[in-house]
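Give me a 3D structure for the following:
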Amino acid sequence: MEELLGIPLPALTSQLLIGLVNGSFYALLSLGLAVIFGMLNVINFAHGMLYMLGALLTWMGLSYLGLNYWIMLIAAPIVVGVLGGIFERTMLRWLYKVDHIYGLLLTFGVTLVVEGLFRSIYGASGQPYSAPGALGGTLDLGFMLLPAYRAWVVVLSLVVCLATWFVIERTKLGAYLRAGTENPKLVEAFGINVPVMITLTYAFGAALAALAGVLAAPVVQVSPLMGTNLIITVFAVVVIGGMGSIVGSILTGLGLGVVEGLTRVFYPEVSATVVFIVMAVVLMVRPAGLFGKVN
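A predicted model of the protein is given here:
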């Protein structure tokens, strides 16, 4: 059996692919955070809660309404996006002109309330959710058997990330979004309702988090606390990529997932903290992040 630095190649490639799957979740979640911060200048600590809602709504749709995975793949992000829009319109919009800490505290407080509510109903233990039958098999890659569902997660995450980047960076709508955050009065002069545009932007970021939750439901146990630990890592990904950088969030999320997978092979003891080690090194060399704008 071929080896690299004493590690069998099949084990190494398996961890690489597992890291790519984890990186897909990091990329999708950090993308939503980057959209909200880049467009609205809000540090959205509620992102982990929105991720949890996407997964929990998917489980509830199957358990209570008999709705399958494919329906919830569309329905859950829409529902969470609407809830996110309501949250932005009723509470968050009053904090745009004050210090970032107030938005952070508000979103953190709402997260504690929502997670506590669902925890009191369902408890802290996870609920199982099976992958859809169409994606229940495996793909023979020659050196390993890759679950078809995990391949689906990687492909769909990449498609969504690239589509989001294209809309924000290469279309007129994206130009309006960027201009609306920098000079709202000028954009309003063109007849564009900037407050509605801001609400839709937050709703879209919330929907991205919920989509990641739907994709995660068959991979992890669905729990009211599933977003608590993950959101810290995702914030680290966003900081490394550069706060508000769409490209930085996508590339850093995927890259750190792979790095995390490789660390499990070569140095398992630090696999849980390697993201934060990378963050510390990057911030010492480039405080704005790898793709962030230096003022």
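
Could you use CA atoms for every contact and neighbour count after this?
Will do.

For L208, list the residues it contacts.
L28, L29, L31, G32, P77 (CA atoms under 8 Å, 6 or more residues apart in numbering).

Q127 too?
W59, Q221, V222, S223 are the contacts of Q127 under CA under 8 Å, 6+ apart.

quick one: the second one from Y129, how far?
Right, the one you point to is Q221. Separation of Q221 from Y129 (CA to CA, to the nearest Å): 7 Å.

this one next, for a side-by-side:
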Amino acid sequence: MNLFEIPLPVLLSQLLLGLVNGSFYAMLSLGLAVIFGLLGVINCAHGALFMLGAVLAWMGMEYLGLGYWTMLLLAPLVVVGFGVVMERVLLRWIYQLDHLYGFLLTLGIAQLIEGLLRLGYGVSGLPYSTPDTLTGATDIGFMVLPHYRVWVVVASLVTCLGTWLLIEKTPLGARLRAGTENPRIVASFGINVPLMITLTYGFGVALAALAGVLAAPVMQISPLMGQNLIVIVFAVVVIGGMGSILGAVATGLALGVIEGLTKVVYPEGSSTVVFVVMVLVLLVRPAGLFGKEL
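Here you go, the predicted structure:
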């Protein structure tokens, strides 16, 4: 089907769906970019922590009667606690080693998390309803706009913008960047560099958990939901440039839209279009669109 032959309501609905998926790609790749850019760790556990955020939201509703808005704050905090323990007990020992060690260690942690939750809940999926305040949709003439999907896009954009401003435009962000590039000099100014590194990792995994809670009402919650996304998210990070925060956000949103449009024009190619783009970009710019050439 030619792009110009697609009815406008269908085209716009796919654009919205692409933006929603792109919002999840952007938030997840943002967390990966923060962790790799500041700590040099390829965090394969990121997808599992995204899934853990969604599962915690379901557990809060099912066992404690806690609503969506409460778990939107509580689930990332719980995952931060888990991430801090993981960083202090395991990851701190491999920072000076080859990236492969971090890759394998976090891959093992991801498999452990997913295996335990599969053992407890299976893979059939757990239902999570849209919060009452965000149910329904608005008819804007040429399409019906679901309120929750608009909320996901807005929340993701605000989170991504806030993260970029924090790291690139504040004294705290400058200390974080300096602490990872030359920790000895930064420590000589009385700054607790190990604590900064721990908090940076905690912040990165909090972004994954927050995306998980946002995804709970629109994706099927299961121990495999992160596994299905993480390969695409790694491709997004590579296209944007490893460690580039701006690249992660811009590429995530753009690829979500491209994927959505591909589902209309050529549905069979929607699952591979991201990787086609990755190959083309790497042929021209091996460091990614926003990465720094070595």
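
List the TM-score for the superposed pair.
Once superposed, chain against chain, the TM-score is 0.98 (TM-score structural alignment, normalised by the length of structure 2); 293 aligned residues with a CA RMSD of 0.9 Å.

Nearest to R119 of structure 1, out of the contacts of Q127 of structure 1: which one, please.
Minimum separation from R119 of structure 1 among the contacts of Q127 of structure 1 (CA to CA) is found for S223, which lies at 8.1 Å.

mind checking the SS state of M27 of structure 2?
When classified by DSSP: H, G, I helix; E, B strand; the rest coil, M27 of structure 2 comes out as helix.

Report how many residues lie close to it.
Look at M27 of structure 2: counted by other CA atoms under 10 Å, it has 30 neighbours.

quick one: the strands in the stretch 1-150 of structure 1?
Using DSSP state E, counting those that start in this stretch, the strands found in the stretch 1-150 of structure 1 span residues 3-4, 7-8, 138-140, 145-147.

The second one vs structure 2, mean deviation?
Looking back up the chat, that one is strand 7-8 of structure 1. Superposed on structure 2, strand 7-8 of structure 1 shows a mean distance of 1.0 Å to its aligned residues (mean CA distance after the TM-score superposition for structure 1).

and that strand, what does it pack onto?
In terms of contacts (3 or more CA pairs under 8 Å, 6 or more residues apart in numbering; DSSP states H and E), strand 7-8 of structure 1 is packed against no helix or strand at all.

whereabouts in structure 2 does that strand align?
Alignment of strand 7-8 of structure 1 against structure 2: residues 6-7, by TM-score structural alignment.

all helices of structure 2, in order?
All helices of structure 2, identified by DSSP state H, fall at 8-39, 46-64, 68-89, 99-121, 147-169, 171-181, 183-187, 193-215, 225-240, 245-265, 273-284.

Out of the strands of the stretch 1-150 of structure 1, flag the one nearest N22 of structure 1.
Once the strands of the stretch 1-150 of structure 1 are compared by CA to CA, strand 145-147 is nearest, at 13.8 Å.

That closest one against structure 2, how far on average?
Strand 145-147 of structure 1 sits 1.1 Å off on average (mean CA distance after the TM-score superposition for structure 1).

want to try CSV for the strands of the stretch 1-150 of structure 1, with mean neighbour count and distance to G289 of structure 1 as columns?
Shown next, in CSV, are those (neighbours: other CA atoms under 10 Å; distance: least, CA to CA, whole Å):
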stretch, mean neighbour count, distance to G289 of structure 1
strand 3-4, 10, 32
strand 7-8, 13, 32
strand 138-140, 13, 37
strand 145-147, 14, 33
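
Turn the ones you listed into JSON lines, columns for distance to L215 of structure 1.
As requested, the strands of the stretch 1-150 of structure 1 are arranged in JSON lines below (distance: least, CA to CA, whole Å):
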{"stretch": "strand 3-4", "distance to L215 of structure 1": "33"}
{"stretch": "strand 7-8", "distance to L215 of structure 1": "30"}
{"stretch": "strand 138-140", "distance to L215 of structure 1": "17"}
{"stretch": "strand 145-147", "distance to L215 of structure 1": "14"}
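
of all those strands, which lies closest to I71 of structure 1?
strand 145-147 (21.5 Å).

The closest one aligns to what range in structure 2?
Residues 144-146 of structure 2 are where strand 145-147 of structure 1 lands, counting by TM-score structural alignment.

just how off-centre is that stretch within its chain?
24 Å (CA atoms, centre = their mean, to the nearest Å).

neighbouring contacts of it?
T135, G136, A137, T138, D139.

Ignoring the adjacent residues along the chain, who's closest to the counterpart of L67 of structure 1 in structure 2?
Under the alignment defined by TM-score structural alignment, L67 of structure 1 corresponds to L66 in structure 2. Nearest residue to L66 of structure 2, sequence neighbours excluded (CA to CA, 6 or more residues apart in numbering): G60, at 5.2 Å.

same deal with E114 of structure 2?
Nearest non-adjacent residue to E114 of structure 2 (CA to CA, 6+ apart): P223, at 5.4 Å.

was I right about the one you found contacting G120?
No: at 9.7 Å, P223 of structure 2 does not count as touching G120 under the criterion of CA atoms under 8 Å.

quick one, which of these two is more surrounded?
Remark: of P223 of structure 2 and G120, P223 carries more neighbours, 29 against 10, as counted by other CA under 10 Å.

ok, now which ones touch the more buried one?
A48, M51, L52, E114, G115, L117, R118, Y121, G122, V123.

Make a markdown table from the residues you listed and add distance to L261 of structure 2 and neighbour count to it.
Converted to a markdown table, those look like this (distance: CA to CA, whole Å; neighbours: other CA atoms under 10 Å):
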| residue | distance to L261 of structure 2 | neighbour count |
| --- | --- | --- |
| A48 | 28 | 29 |
| M51 | 26 | 31 |
| L52 | 30 | 29 |
| E114 | 32 | 25 |
| G115 | 35 | 15 |
| L117 | 34 | 18 |
| R118 | 33 | 15 |
| Y121 | 34 | 14 |
| G122 | 33 | 14 |
| V123 | 29 | 16 |
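
Of those residues, which is the nearest to V193 of structure 2?
Among the contacts of P223 of structure 2, A48 lies closest to V193 of structure 2 (CA to CA), at 27.0 Å.

Might one say that L11 of structure 2 is in contact with L261?
Yes: the pair L11 of structure 2 / L261 is scored as a contact, 7.4 Å apart, by CA under 8 Å.

coming back round to it: more neighbours: which of Q221 and Y129 of structure 1?
In this view Q221 of structure 1 and Y129 are compared by other CA under 10 Å, and Y129 has more residues nearby, 20 against 17.

Is the more buried one in contact with A217, as I believe?
Yes: assessed by CA under 8 Å, Y129 of structure 1 is found in contact with A217 at 6.0 Å.

That'll do, ta.
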